[in-house]
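Visitor: sequence-free structure coming up:
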């Protein structure tokens, strides 16, 4: 029996397997609202056979966007547009769907990657002044963000809670909070970005304070059985930055607050990072956090082969694996994994006839007569 295709329980949410589609920004929204692209893109991935689909980083306010084309969940129009996408998925796929709620912090007001990805200069009508823990730009050539004051912190916290309530109304199955990749909540955690001298800066406990306040606000805003978890950068890959022991301390705090899991990535807060890339290069971080805290972990990063994913789960390095680019390239990756590992996977009945003859038990529930 494949361990990758065993069920996984997250709060009241039972996943049929341990394959997660990681959130991937599409830079294709209009004023924060999902478009036909999202309907096609997310609908396509919803037919993959994965256990969980996490919607891309979804901004909790206009200022929280990375780019003007980022997805958002801060207005009634945003909610209606995303609701159309979710309704289509629910009508045709049993996949669990979560959303990653995010605030870009000092990396906000940027061009889409295919437009260069650079910060939009001050005064440009497409941009805005980014906000962050401290008035420290991501790189020396960029315009400094505005440091959040006490009122700003309360506003952002409430924006996360408000977006979470919208996610509940949409019938989503879970919420992931984005504490990774150099965005706002990661900026509070990392001493490379957080230069504050108040209760939200300095010591590790102080730097964790605001992300934990946001987690508490979101946890309180949703039903008790709805799982809330976080994505974290386990290390900044920069000396003197956020590191694995810090992530373990954060995981302990989150576990005590009812966090369902930790989705373990790395990097993103500094252009000075030096990342040692290789297959499964972030898996040891997920393994260590899981071993030290008992918190379920999702491993991500250059996990591309079914046997590799199976080994990660079967050896106890992580409870689940997440794929991003590999899933875009091969959106039926879970079908291939099930075939290679001798497991079954859910597939829409319209596709049952595609089952290979050598894998006659691949699709669960198949009963198809060809005329």
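Guide: On my side now, so go ahead. Please read these numbers as outputs of a predicted model, since none were measured by experiment. Numbering: from 1, shown residues only.

Visitor: CA atoms for contacts and neighbours, from now on please.
Guide: Noted.

Visitor: Residue 84 and residue 291, how far apart?
Guide: From residue 84 across to residue 291, the span is 40 Å (C-alpha to C-alpha, to the nearest Å).

Visitor: could you point out which element follows the helix or strand where residue 328 lies?
Guide: In the assignment (DSSP states H and E), residue 328 maps to helix 325-329. Scanning forward in sequence from helix 325-329 by DSSP H and E, the next helix or strand is helix 333-341.

Visitor: Packing partners of the longest helix along the chain?
Guide: Assignment by DSSP state H gives helix 150-169 as the longest helix of the chain. If you count contacts as 3 or more C-alpha pairs under 8 Å, 6 or more residues apart in numbering; DSSP states H and E, helix 150-169 packs onto strand 96-102, helix 204-221.

Visitor: Report all helices and strands that the first one contacts.
Guide: So the one you mean is strand 96-102. By 3+ C-alpha pairs under 8 Å, 6+ apart, strand 96-102 packs against strand 52-59, helix 150-169, strand 174-179.

Visitor: Next up, a structure to set beside the first:
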């Protein structure tokens, strides 16, 4: 199988965005420059990183680290390794991810969550290809290719002094953007069948996959805030519940409702709480981009109440995006500050 065919099997989709993404991967794969993969959570950044590593021609393997999932106090030791006795509990020498990635690819996922004090050590390792394990003065030389990923706006983090500007420019030599699933809805049908085949081949489901047209249409018109990861979870749930029978629209609606009910959002400002409440309490089909699907599945809508709900959601989203800067949010909404204050009071925000 050619590289192009293999890439198409891993990065699924025929939309313009995905065609451009595959071209970017092919263009940069064999070059030893850092790549920064951007995109929302669950959009498939890990798949892109794996594809880059597979096509790189490097003899080593892909070593992945999620910077957000490891406690800050342990991240340095995880990345650079440590000597025996370097700290309490260090009963033996440990080889870090940098050393494990020698002759291969190091993938730092959620790089935007890396602590500032560790960013300087990462920058030095990138520039010199040398590092010292925790508790050691010896330097280890490594040959690795770096790929980073984040769902954050790193440039904004630089402005806010949460991310080093020199590191940002060093890791973003070649940026690749992975689109949100809602922005490539034309790929959803292919993804549905691809994910179902993956689940079957991996042994996670031994049932056949069959889906009715109306059910597939509902999947194609849902907004998928959790992107491909959420779609995969829904497909797995539907396959299990179908019992080998064709999946219908009612089963899809139930699965989407359960996804929303199980969503856990961070609580923050009143506006963020209101936005979270709207997300968790709405019908699972309120988020579709085409209202026709809402009426097909639910039938009735009280327009005055619905418009008030939409207005509340829009105002809350603007306040969250503006980080509760009322003047900025008012500009976003083309309102005066006094008008926005009135709306906040009326909408209980």
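Guide: All right, it came through fine. Computed from a predicted structure; not experimentally measured.

Visitor: Mind checking the TM-score on these two?
Guide: Superposed pair, TM-score by TM-score structural alignment, normalised by the length of the second structure: 0.28. Supporting alignment: 149 aligned residues with a C-alpha RMSD of 5.9 Å.

Visitor: Out of the helices and strands packed on helix 150-169 of the first structure, which is the most enclosed?
Guide: Compared across those, strand 96-102 shows the largest average neighbour count, a mean of 24 (mean count of other C-alpha atoms under 10 Å).

Visitor: Just the angle for that strand relative to strand 52-59, thanks.
Guide: 20 degrees (axes from the mean of the first three to the mean of the last three C-alpha atoms, to 10 degrees).

Visitor: which parts of the helix or strand hosting residue 276 of the second structure are buried?
Guide: Using DSSP H and E, residue 276 of the second structure sits in helix 270-281. Buried residues in helix 270-281 of the second structure, counted by 16 or more other C-alpha atoms under 10 Å: 271-276, 278-280.

Visitor: I'd like the residues you listed laid out as TSV, including distance to residue 174 of the second structure.
Guide: Below are those laid out as TSV (distance: C-alpha to C-alpha, whole Å):
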residue	distance to residue 174 of the second structure
271	36
272	34
273	37
274	38
275	35
276	35
278	38
279	35
280	37
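
Visitor: next structured bit after the helix holding residue 276 of the second structure?
Guide: The first helix or strand that comes after helix 270-281 of the second structure along the chain, using DSSP H and E, is helix 291-297.

Visitor: So which bits of the next helix or strand after that next one are buried?
Guide: Per DSSP H and E, the first helix or strand lying C-terminal to helix 291-297 of the second structure is helix 303-321. By neighbour count on 16+ other C-alpha under 10 Å, the buried set for helix 303-321 of the second structure is 312-313, 315-320.

Visitor: tell me which of the residues you listed is nearest to residue 215 of the second structure?
Guide: Nearest to residue 215 of the second structure, judged by C-alpha to C-alpha, of those is residue 313 at 27.5 Å.

Visitor: In contact with that closest one, which residues?
Guide: Taking C-alpha atoms under 8 Å, 6 or more residues apart in numbering, we find residue 313 of the second structure in contact with 274-275, 278.

Visitor: same question, residue 310 of the second structure
Guide: Here residue 310 of the second structure is in contact with no residue (C-alpha under 8 Å, 6+ apart).

Visitor: now it: how far from residue 337 of the second structure?
Guide: Taking C-alpha to C-alpha, one finds residue 310 of the second structure at 20 Å from residue 337 of the second structure.

Visitor: try residue 307 of the second structure
Guide: Remark: distance between residue 307 of the second structure and residue 337 of the second structure (C-alpha to C-alpha) = 22 Å.

Visitor: Quick check: the two most widely separated of the buried residues of helix 270-281 of the second structure?
Guide: 271 and 280 (14.3 Å).

Visitor: quick one, the longest helix of the first structure and strand 52-59 angle?
Guide: With the same axes, to 10 degrees defining the directions, helix 150-169 of the first structure sits at 150 degrees from strand 52-59.

Visitor: coming back round to it: any chance of JSON lines for the helices and strands packed on helix 150-169 of the first structure, columns distance to residue 132 of the first structure?
Guide: Output for those, formatted as JSON lines (distance: least, C-alpha to C-alpha, whole Å):
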{"stretch": "strand 96-102", "distance to residue 132 of the first structure": "13"}
{"stretch": "helix 204-221", "distance to residue 132 of the first structure": "12"}
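
Visitor: between these, which gets nearest to residue 328 of the first structure?
Guide: Closest to residue 328 of the first structure of these is strand 96-102 (C-alpha to C-alpha; 16.9 Å).

Visitor: So residue 298 of the first structure lies in a helix, does it not?
Guide: No. Per DSSP: H, G, I helix; E, B strand; the rest coil, residue 298 of the first structure lies outside any helix segment and is strand.

Visitor: unless I'm mixing things up, it is touching residue 320, no?
Guide: Yes. Judged on C-alpha atoms under 8 Å, residue 298 of the first structure makes contact with residue 320 at a distance of 4.7 Å.

Visitor: Looking at those two, which has the bigger crowd around it?
Guide: residue 320 (30 against 26; other C-alpha atoms under 10 Å).

Visitor: mind checking how far residue 126 of the second structure is from residue 171 of the second structure?
Guide: 9 Å.
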